[in-house]
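K.L.:
Sequence below, structure please.
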Amino acid sequence: MKLEFKYRFARIAYLLMLLSVPFSIVKAQKFTVDGYLKDMQTLWKAKDIPLISNNLIHNRLNFNYYATDNLTFHVGMRNRLTWGDFLKLGDALNLGSAFNYADIMKADNGYFNMSWNVADQSPDFILNTTLDRLYLDYSKGKWQVTIGRQRINWGVNLVWNPNDIFNAFSFFDFDYEERPGIDAVRVQYYTGYASSLELVYQLEENFDKMSMAGLYRFNALNYDFQILSGKMRQDLVAGGGWSGDIKGAGFRGEGTFFYNPDSTGSAAQQFVGSVSLDYMFSNSLYLHAAVLFNSKGRTGNFGDINYLLNTDLSPKTLSFARWSLFGQISYPLSPIVNADLAGMVNPIDGSFFLSPTISWNMAQNVDFSFIGQIFNGSSDDEFGNIGHLFNIRFKYSF
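P.N.:
A predicted model of the protein is given here:
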C-alpha cells in the first residue's frame, strides 16, 4: 500500500507540474513557452538476461524572454518520470552496486549541477528534473555573446561529429534530440556574409577538465569550410571540416587531431575523421552514407563495450572501432507516415546495428513512432553484447 501511494503521488505531482504550463505556445510580445510531452515504452532483450520492460514520461519546457532587441534570456528544462526494469539493470547485467540508474538519471556534466532526482524511490520509480539550457544571449552588429548553459555544435556531419569537442552526442540516444549543453562563454564575430570567428571557454573545476577553443568559418569554391584549434580536457586539438555538394548530393567531412602532452609516443596522439554523402530524390526518397575512422579504435575484443551505457562520450569515443560504416534510407509512405532504416557496420568483425523506424503524424501536434535498435554479432564483436531494443513512443508538442 505504501509503495502504491508513493507511485500515485509521483504521477499526480508530475501531471500537476505539466498542467501549470499552457498546452499551447504562449505568444506575447516578449515571452514564449513551448515544449512537448512524450510517453515511451521500451522492451530490451539482451543475451543471457530476461526480457526487460521500462516506461518513460518525458516532458520538455522551453522559455524565451526577449528583454530587448539585443538581449534574450533562455531556459530549457527536461522532466523525466521513469519506472520499470531499467532501475534494476545493475542486477540484470550482474553489475550490482557498480551500476546505479538513479546516478545516470541525475548525472550532470556541467560546471554547475543542475540535475536533480526530485523523487527517487528506486527500484520503483525516479522523477528527475534537469536544466540543460540556461543562458543570456546578446547580439549587436557583428558581435554575439552567449553566457551560460548552452549547446555548442561545431560538427558538420549528421551522425558522427569529430569537430564537436564541446557537445558530442550519441546516435543511439534518439530520444534526446536537443542534446546536452555545457556551461560556457561563447563569443562570435561575423566577419562577412558567410564567415565568422568564434571563441569558446568552458567552465570547469580544474584545468585538466576545462576546454577552450577557437573556430573560423569561411566560404570558398561554393563550399563552407571551418578550422579549429584549442584544448579539450587534457588534449590539445586541431581540426577542420567542410560542407558542400557534388551534383546535388550533400558532401560533408570533418576531422580532429588530439595530442596529450602528458603522454608519450603513439599513446599521445589520436585522429578521428568522418566523411558523408546524402541525397534526396524528387520523389522524397532520401539516402545517406558515412564512414568514420578512429586511429585508436579497436580491431577486435569488444566484449566489454556497450554503447548504451557509455557515460564518457567525447569525439574520441564516437566509436570504439577502427572503422565504422553507416547507411540510411528514408521514404514517406504517405503525407503523414514515414519509414526509415538506418544501420552501422563494423567492417572488420562484421557486427552490425539496425534501426528501423516508422513515424506517424496521428493528428495536429501528435506523433507516434516505433523505433527499433537491433545489435548483432558474436560475444567479442563491437555490437555483440548489447541485444535488441524496441521502443513505442507517443509525442504531443505544444
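
K.L.:
Could you use CA atoms for every contact and neighbour count after this?
P.N.:
Will do.

K.L.:
for the helix or strand hosting residue 55, the distance to its chain's centre please.
P.N.:
Secondary structure assigned from DSSP states H and E places residue 55 in strand 52-66. Chain-centre distance of strand 52-66: 14 Å, with CA atoms, centre = their mean, to the nearest Å.

K.L.:
Beyond it, next helix or strand please.
P.N.:
Next along from strand 52-66, by DSSP H and E: strand 71-84.

K.L.:
angle of that following strand against strand 52-66?
P.N.:
Using axes from the mean of the first three to the mean of the last three CA atoms, to 10 degrees, the inter-axis angle of strand 71-84 relative to strand 52-66 is 170 degrees.

K.L.:
Pull out the buried residues from the strand holding residue 55.
P.N.:
Residues 52-63, 65-66 are the ones in strand 52-66 that count as buried (16 or more other CA atoms under 10 Å).

K.L.:
which other helices and strands contact it?
P.N.:
With contacts taken as 3 or more CA pairs under 8 Å, 6 or more residues apart in numbering; DSSP states H and E, strand 52-66 sits against strand 31-45, strand 71-84.

K.L.:
In JSON lines, list those strands along with distance to residue 136 and mean neighbour count.
P.N.:
Output for the helices and strands packed on strand 52-66, formatted as JSON lines (distance: least, CA to CA, whole Å; neighbours: other CA atoms under 10 Å):
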{"stretch": "strand 31-45", "distance to residue 136": "14", "mean neighbour count": "18"}
{"stretch": "strand 71-84", "distance to residue 136": "5", "mean neighbour count": "20"}
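
K.L.:
Between those, which one is closest to residue 331.
P.N.:
Nearest of the helices and strands packed on strand 52-66 to residue 331, taken as CA to CA: strand 31-45 at 23.5 Å.

K.L.:
residues making contact with that closest one?
P.N.:
The contact list for strand 31-45 (CA atoms under 8 Å, 6 or more residues apart in numbering) reads 24-27, 51-66, 387-398.

K.L.:
Could you tell me the angle between that strand and strand 71-84?
P.N.:
Orientation check (the same axes, to 10 degrees): strand 31-45 against strand 71-84 gives 30 degrees.

K.L.:
Now do strand 31-45: distance to the chain's middle.
P.N.:
For strand 31-45, the distance to the chain centre is 15 Å (CA atoms, centre = their mean).

K.L.:
Which residues does the top helix by length along the chain contact?
P.N.:
The longest helix of the chain (DSSP state H) is helix 2-19. Residues external to helix 2-19 that are found in contact with it (CA under 8 Å, 6+ apart): 59, 81, 119, 124, 125, 127.

K.L.:
One more, please, to line up against the first structure:
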Amino acid sequence: MSRLPRLTDVFILALAGCAASALAQDDPALRVSGYYKNLLLRSETWTGERYELDLNRLRLELKGKLSPAMSFNVQYDNEALIGSYLRTAQFQQQKDLPSSQYWSAQGSYVDRPALYGVHRLYRAQFQLAFGDTDLRLGRQRIAWGTGRFWSPLDLLNPVSPTTLEREERPGVDAVLLEHRFGPVARVAAVYAPSRLAGEDSHALQWHDHARGIDFSVTAGRFHGDRVIGLDLAGQIGLAGVRAEMTRVRPRNGEAFNRTLFGIDYAFANTLTLSAEFYRDGSGAGSPVAYNFSALASGSRQTLAQRYLGVRAGYALTPLVKLSTDVVLNLADHSRYVAPGISYSIQTNLDLSFGLQWFSGATGSEYARLPSVAYVTLQQFF
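P.N.:
Below is the predicted model of the structure:
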C-alpha cells in the first residue's frame, strides 16, 4: 500500500488555500463539478484468463479565478476496483508499473484480493493571463492535431484507437506558453520534462487561418525524437476534411513519415460519419516483425503501417444514440469493431452498453487482443 507523494499533498493544500481565497471574495468565481462512473466489464487477459471488473470512479473538479489574471483547474480521481481481474497475473503486473507522467501524483490506499483503491490527480494546472499571452503550468491536456483515431501531431497525449474510455486522455506535466495575434493566429511553446534522460519534449507551434483553411506548423523534439509537422483542416462542400503530416527523425534509426487524411460528414437525419486513413512509416512491414510487447506496454498505439478507421453515429431519439467504430489493419486485414448504445435516463445521468470485438488471422495485430463487453452508468454533477 502506498499514498500520494508529499509534493502532491502540498499541492492539494495549496489549492485548498486558493479555493478559500476565491470564496472569500465578494463575487467568488469558484465552481465545483465532476461525475461518478460505474464501469462493469467482462473480458480476458492477454494470456487467456477470463475475468470481470467493476470500476467505480469519483472525479471531483475544482475551477477557480483568484484574480482576472490568475486561475486554476484541479481534477481529482478516486477509484475503487472490484472483481476477479484483481486476482489475475496481468493486474498484478500492471498495478506496480510506474506512471508515464513526470509527476507521480497517484497512489493506492487499499490493496486486497477483493478491493483495490487508488487516487490520483487527473488534471492540476495553474494559468496566468497577461493580455494576449497565457501561461499554463502543471498537468494538462495539450491537444495538437485533429485526428479522431490517430494523430501524428498529438505526441504529448497519445491514445490507442482501441482504448475503451477514449474520452479519458491522461494529461502531460508541462509548461505551455501561448500568445495570440488575433482571433485565430497564435504561437505556442511547450516544455514537458521526462524522467528518462534525453526524452524531454520541447516544441513550437504556429496556428493560423488562410483561404478557408485552418493550419498549424509544428517543430520540436518529442521524447527524444525530432519532429516537424503540418496540420490542415477545411471544408469541401458540406464535408469537413483534415490532414496531418509529420517527418520524424528518431535518436536511433532512420527517419520516417506519418500521415493522416480524414473526412467528416453530418446528414440532416442526425447520421454522422467520419473516416480516416493513417500511414505510419515506423510500423512493421509484415506481421512477423510485430512488437506485441510494445503494444501491451502502451509505448506504441499501432504495429503496422496502414490503417483505415470509420466512425458512425445516429440518434434514434433525442435520448437514445447509436455509435460504431471500425478499425482495419490494411496490411494483415485484422479488424476492430466497437458498437455501442447510450441512453440519457435523465438530465446528467447516462447509461451505455457496448462491445469491443477483435478478429483476424493468427498472428495478426487485432486477433490477439481480447474482446470486451461492458455497461456504464455515469452521473454528472
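
K.L.:
Mind checking the TM-score on these two?
P.N.:
Remark: TM-score between the superposed chains equals 0.88 [TM-score structural alignment, normalised by the length of the second structure]; 355 aligned residues with a CA RMSD of 2.1 Å.

K.L.:
what about the strand holding residue 55 of the first structure, how far off from the second structure?
P.N.:
Mean deviation of strand 52-66 of the first structure from its aligned counterpart in the second structure after superposition (mean CA distance after the TM-score superposition for the first structure): 1.0 Å.

K.L.:
For that strand, which outside residues touch it?
P.N.:
Residues contacting strand 52-66 of the first structure (CA under 8 Å, 6+ apart): 18, 30-45, 72-86.

K.L.:
so what's residue 138 of the second structure closest to, chain neighbours aside?
P.N.:
Distances taken as CA to CA, 6 or more residues apart in numbering place residue 125 nearest to residue 138 of the second structure, at 4.4 Å, with adjacent residues excluded.

K.L.:
if I look at that neighbour, how far off is residue 135 of the second structure?
P.N.:
Separation of residue 125 of the second structure from residue 135 of the second structure (CA to CA, to the nearest Å) stands at 10 Å.

K.L.:
Going by secondary structure, the equivalent of residue 355 of the first structure over in the second structure is in what exactly?
P.N.:
Counting by TM-score structural alignment, residue 355 of the first structure lines up with residue 338 in the second structure. Element membership for residue 338 of the second structure (DSSP H and E) is strand 335-346.

K.L.:
ok now that strand, how far from the chain's centre?
P.N.:
19 Å.

K.L.:
how much does it stray from the first structure?
P.N.:
Strand 335-346 of the second structure sits 0.4 Å off on average (mean CA distance after the TM-score superposition for the first structure).

K.L.:
Which residues does that strand contact?
P.N.:
With CA under 8 Å, 6+ apart as the criterion, strand 335-346 of the second structure contacts 162, 319-329, 350-360, 366-367.

K.L.:
quick one: contacts for residue 260 of the first structure?
P.N.:
For residue 260 of the first structure, the contact set (CA under 8 Å, 6+ apart) comprises 234, 235, 236, 268, 269.

K.L.:
For burial, what's the neighbour tally of the residue mapped onto residue 182 of the second structure from the first structure?
P.N.:
Aligned counterpart of residue 182 of the second structure in the first structure: residue 192 (TM-score structural alignment). When neighbours are counted by other CA atoms under 10 Å, residue 192 of the first structure registers 12.

K.L.:
Helices of the stretch 251-381 of the second structure, start to end?
P.N.:
Under the criterion DSSP state H, counting those that start in this stretch, the stretch 251-381 of the second structure carries helices at the ranges 292-297.

K.L.:
distance of the residue nearest to residue 125 of the first structure when sequence neighbours are not counted from residue 208 of the first structure?
P.N.:
Setting aside the residues directly before and after it, residue 125 of the first structure is nearest to residue 83 in space (CA to CA, 6+ apart), at 4.3 Å. Between residue 83 of the first structure and residue 208 of the first structure the distance is 37 Å, computed by CA to CA.

K.L.:
Tell me the counterpart of residue 87 of the second structure in the first structure.
P.N.:
Looks like residue 87 of the second structure aligns to residue 88 there (TM-score structural alignment).

K.L.:
what do you get for residue 147 of the second structure?
P.N.:
Match for residue 147 of the second structure (TM-score structural alignment): residue 157.

K.L.:
give me every residue that touches the nearest residue to its match once chain neighbours are set aside.
P.N.:
Leaving aside its sequence neighbours, residue 157 of the first structure sits nearest to residue 252 (CA to CA, 6+ apart; 6.0 Å). Applying CA under 8 Å, 6+ apart, we find residue 252 of the first structure in contact with 156, 157, 241, 242, 243, 244, 245, 275, 276, 277.

K.L.:
compared with the second structure, how much does the helix or strand containing residue 252 of the first structure deviate?
P.N.:
Assigned by DSSP H and E, residue 252 of the first structure belongs to strand 249-259. Comparison of strand 249-259 of the first structure with the second structure after fitting gives an average deviation of 1.1 Å (mean CA distance after the TM-score superposition for the first structure).

K.L.:
So which elements touch the longest helix seen in the second structure?
P.N.:
In the second structure, taking DSSP H as the definition, the longest helix is helix 6-23. The helices and strands touching helix 6-23 of the second structure, judged by 3+ CA pairs under 8 Å, 6+ apart, are strand 29-44, strand 50-67.

K.L.:
With distance to residue 247 of the second structure added, can I get those strands in a markdown table?
P.N.:
Below are these laid out as a markdown table (distance: least, CA to CA, whole Å):
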| stretch | distance to residue 247 of the second structure |
| --- | --- |
| strand 29-44 | 37 |
| strand 50-67 | 38 |
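
K.L.:
Quick one: closest of these to residue 281 of the second structure.
P.N.:
Per CA to CA, nearest to residue 281 of the second structure of these: strand 29-44, 31.3 Å.

K.L.:
Determine how far that closest one lies from the middle of the whole chain.
P.N.:
The answer for strand 29-44 of the second structure is 15 Å, by CA atoms, centre = their mean.

K.L.:
before we move on, what about stretch 216-234 of the second structure?
P.N.:
Using CA atoms, centre = their mean, the distance between the centre of stretch 216-234 of the second structure and that of its chain works out at 18 Å.

K.L.:
which bit of the first structure covers it?
P.N.:
Aligned by TM-score structural alignment, stretch 216-234 of the second structure corresponds to residues 226-244 of the first structure.
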